[in-house]
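Participant: this is the structure alone, sequence omitted:
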C-alpha cells in the first residue's frame, strides 16, 4: 500500500512530547482486568523511558483510549489518534478488536505494535506497518494440543460461543488433533445452558472440556456446573485463552478454578529487566502481574528503541520492524515474517501451559512448555 506521510511535527506533539496511542479494554464488555494489567505495563515502561532521558531528550507520552472490546469503538479511536498525530499505536488485548484496529491503522498508514491479540489473521493482507509481540493463535493452541495429547487426552469437547476468535481456535485444535488421532466435539454455547451442556458432555464420551467462551459469563457458570456434576468428576477442564490467569477468576471460583490448564506467555525465567519490572508492577497493581502486563511493558520498550533510532516519522518506524533487536522482560525481541501470518511477528515469544495449584490456588504450576520451561512451579 502507499503509506501517507506523517503529519507535521507540530501536530505530532503536545509541547515537546512524542506521543504513542494506546488501545486497551477498560470497561465492560471488555475484559477489564486484562486491560488494567496491559495499561500498567505500558505506563510503567513510559515512566522508565522518561526517567532515562526520553526519546532523544523529548518525553514520551501515552494517549490512552478505551476500546471496551468493541471493534467499531477501536476503529474510531484509531482514526482519532491518527488525527492527533501519534507516532504509532500500541496495545489491545481482544483479538477481534485488534483486527479491526490493525485494519484501520494499515489504511491510515499508522504503525501499530500489537501487544496481546493472538488471532493469526490480524490483517486481511500482508502489511509492513503492523507488528505483534504475542505468539499467533496457531502456534500457542497447537502447543496446548500437544499438552492434551501428552497428558492422554484425545477426545476433546469444546464449549464455544460464536466468534471469529473461538471459531479459529476450534479449527486449529480440530485440524491438529485429527492428524494425531484425536477428536474434537463442538458444543454450541449459544444454544445450551450449563446444565444442558453437562448432559451433552456426558453423552459425548469426551475426557476433556475446553472453555472457548467469555469471562466471567458464561465461563464461571460452566465451570461450576461441571465441577458439581458427579458424572463429570474425572473430566479435565481447560481454558486455552487464559481466563484463569487473572485474580478475578480465583475470586469468583475459589477452589473450583484450580487445575484448569491455560496458555501463558512467560519464560522459565524473566530477564534481569523482567525481574525489576515484576517488582515494580507488583507494587503498582497490588498483586502479581500477569503475562499481559509484561507484554505491555515490552511493547513500549520496543517502540522507544524504534523512536530513538528513527524518530517519529511513521514511514520510517514501519521500515524498522525487521531490524528491531530489543532485550525485553521475557527475552530478546526480534521480528520476522512467519508463514501464514500477515504482520511482523516476534517468533520467539515464550509459551507455557500452566494451571492454578489445587493445594494453593494463588500458585501456578507449569505443566508444558515450548522450550525449557517444563516442570517448574512458582
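Facilitator: Cool, the structure landed. Values in this document were obtained by computation on a predicted structure and should not be read as measured data.

Participant: could you use CA atoms for every contact and neighbour count after this?
Facilitator: Will do.

Participant: residues touching residue 169, list them.
Facilitator: Going by CA atoms under 8 Å, 6 or more residues apart in numbering, residue 169 touches 137, 138, 141, 212.

Participant: do the same with residue 66
Facilitator: Taking CA under 8 Å, 6+ apart as the criterion, residue 66 is in contact with 23, 24, 25, 26, 27, 74.

Participant: then this one, side by side with the first:
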C-alpha cells in the first residue's frame, strides 16, 4: 500500500528543488482508495521526471498533504504549502474540496492543476491560475444520461445525499433527460434507510436507480438491499461517480457489485506511454490501476511541461496553461476555455461508461463511449 513519505524525505529544506504541493484524500471520511491511486500516479511521474533531469536540472519535490475530504483542512494545507515555497498545487479527488483549494490557490497567486474533481463551478469567477484534467461534470454526466436513454431507461430514481456535487449531478441528469422524455425521481438517502429506499423504488416503478451517495456507505448497503429485494430484480443500479472502479467495491460486494455502470476516463486502448505507465502503476499499487492513478501521472507530466516553459520564458498567469502541449497517458493534453467553465480545461479526456462483468468481477466491460 502507498503511504505518505516521512517529512525528512519529502521536505528537504537544505537541497534546491522545485516543489509541488500535492493535496490528496488519504484518511476517512475521504475516499482513501481514490487518494491512494492518485498519489501513486503523482509519485511515479515525479520519479520519472527526476530520472530524466528534473526541471532544468533541478529535481521535482512532492510535498503531500492529506485533505481527508475536508475543505477547510485543504484550504489550510494550501496556505501552509504556499509558505513552504511550492511552485504550484496539484491533486485532489473530492469536488467540494477541490473548489476550496482552487479558491485559495487563486487568492495566493499559485497555479493549481486539479487532477480528478469534476464540479463545473470549480471557482466562482474565471481565473487563469486554475486548470483541470478531469472532464467537467456536465460533460461526463450528459454522456451517462445518453447511455441511460440508449439502454431504454427513461424513468430514473436518484438515491442522493445533500452536497453541492450530488445536487449538481442531479440537475445535469434532470436537465438532459427531461427534453428527451425522461423522468427523474429523487430519494433522500440521508433520511431513508436502504429498506425504505427499496419500498420507494417499488412504488415509483422506475427502471434504474443511480447512487449519488458516498462510498463505502451508504452505497454498499443500498446495493445489497436492492439486490435482495425480489420486487426490484429488473432494476438497473448505476453509479455515475465511479464507486465501482476501485478494488474495495468488488471486495465488499462481490457479485452484487457487478453490472453497475459508472463513468471512467480512459481510452478503449492505451498507447505505448499509457501501457508502460499502467504496468509501473500496477507494480506500485499491487493491483489494477484505476483511471485516477492515470490522472495523477498526467498531472505531473503537465506541470513539468508548464514549469519548464515558465522557467525558460518567464510565462505569466495567462500563458502558464496555454503553452502546455504534452503527451499524457490517455492522449495529447492541451488546455482551453470552455463555455460555462471558469478554469482552463482539457477538452476532453476520453469518457467511457463501463461496468464490472457479472461472470468476471475483476474485468470491466465498455458499454458506451463519449
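Facilitator: Thanks, I have it. Keep in mind that this is a model prediction, so the values were computed, not measured.

Participant: make CSV out of the contacts of residue 169 of structure 1 and add secondary structure.
Facilitator: Rendered in CSV, the data for the contacts of residue 169 of structure 1 read as follows (DSSP: H, G, I helix; E, B strand; the rest coil):
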residue, secondary structure
137, helix
138, helix
141, helix
212, strand
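
Participant: over to residue 214 of structure 2. Which of the three states is it?
Facilitator: Here residue 214 of structure 2 is recorded as coil under three-state DSSP.

Participant: how close does the nearest residue to it once chain neighbours are set aside get to residue 225 of structure 2?
Facilitator: Beyond its immediate neighbours in the sequence, the residue positioned closest to residue 214 of structure 2 (CA to CA, 6 or more residues apart in numbering) is residue 161, lying 7.8 Å away. According to CA to CA, to the nearest Å, residue 161 of structure 2 stands 17 Å off from residue 225 of structure 2.

Participant: same deal with residue 325 of structure 2?
Facilitator: From residue 325 of structure 2 over to residue 225 of structure 2 (counting by CA to CA), the distance is 47 Å.

Participant: who wins for neighbours among the contacts of residue 169 of structure 1?
Facilitator: When neighbours are counted as other CA atoms under 10 Å, the busiest of the contacts of residue 169 of structure 1 turns out to be residue 212, with 26 neighbours.

Participant: between residue 161 and residue 225 of structure 2, which is the more surrounded one?
Facilitator: Each of residue 161 of structure 2 and residue 225 has its neighbours counted (other CA under 10 Å); residue 161 has more, 19 against 16.

Participant: list the contacts of that one.
Facilitator: Contact analysis of residue 161 of structure 2 by CA under 8 Å, 6+ apart lists 188, 189, 190, 212, 213, 214.

Participant: would CSV of those residues with distance to residue 235 of structure 2 be doable?
Facilitator: Listed next are the contacts of residue 161 of structure 2 as CSV, based on distance: CA to CA, whole Å:
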residue, distance to residue 235 of structure 2
188, 18
189, 17
190, 21
212, 16
213, 18
214, 20
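
Participant: narrow those to those that are buried.
Facilitator: The neighbour count (16 or more other CA atoms under 10 Å) marks 189, 212, 213, 214 as buried among those.

Participant: which SS state does residue 180 of structure 1 fall under?
Facilitator: Secondary structure, three-state DSSP: residue 180 of structure 1 is coil.

Participant: please report how far it lies from residue 210 of structure 1.
Facilitator: With the distance defined as CA to CA, residue 180 of structure 1 ends up 18 Å from residue 210 of structure 1.

Participant: higher neighbour count, those two?
Facilitator: Neighbour totals were compared for residue 180 of structure 1 and residue 210, and residue 210 leads with 23 against 12 (other CA under 10 Å).

Participant: check which helix or strand covers the more buried one.
Facilitator: According to DSSP states H and E, residue 210 of structure 1 maps onto strand 208-212.

Participant: coming back round to it: the contacts of residue 66 of structure 1 in helices, which ones?
Facilitator: Among the contacts of residue 66 of structure 1, the ones falling in helices (DSSP state H) are residue 74.

Participant: residue 315 of structure 1: which of the contacts of residue 66 of structure 1 is nearest?
Facilitator: The shortest approach to residue 315 of structure 1 among the contacts of residue 66 of structure 1 belongs to residue 23, at 20.6 Å (CA to CA).

Participant: I'd say the closest one and residue 64 touch.
Facilitator: Yes. Using CA atoms under 8 Å, residue 23 of structure 1 is in contact with residue 64, at 6.2 Å.

Participant: so which of those two has more stuff around it?
Facilitator: For the pair residue 23 of structure 1 and residue 64, the greater number of neighbours falls to residue 23 (30 against 19), based on other CA under 10 Å.

Participant: quick one, what contacts the more buried one?
Facilitator: 64, 65, 66, 67, 74, 77, 89, 90, 91, 92.

Participant: quick check: the third one vs residue 39 of structure 1, distance?
Facilitator: Per CA to CA, residue 66 of structure 1 is found 10 Å from residue 39 of structure 1.

Participant: how about the nearest residue to residue 154 of structure 1, chain neighbours excluded?
Facilitator: Distance criterion CA to CA, 6+ apart; nearest residue to residue 154 of structure 1, sequence neighbours excluded, is residue 182 at 4.5 Å.

Participant: got the contact list for that neighbour?
Facilitator: For residue 182 of structure 1, the set of contacting residues under the criterion of CA under 8 Å, 6+ apart consists of 149, 154, 155, 156, 174.

Participant: map residue 15 of structure 1 onto structure 2.
Facilitator: For residue 15 of structure 1, the aligned position in structure 2 is occupied by residue 15, per TM-score structural alignment.
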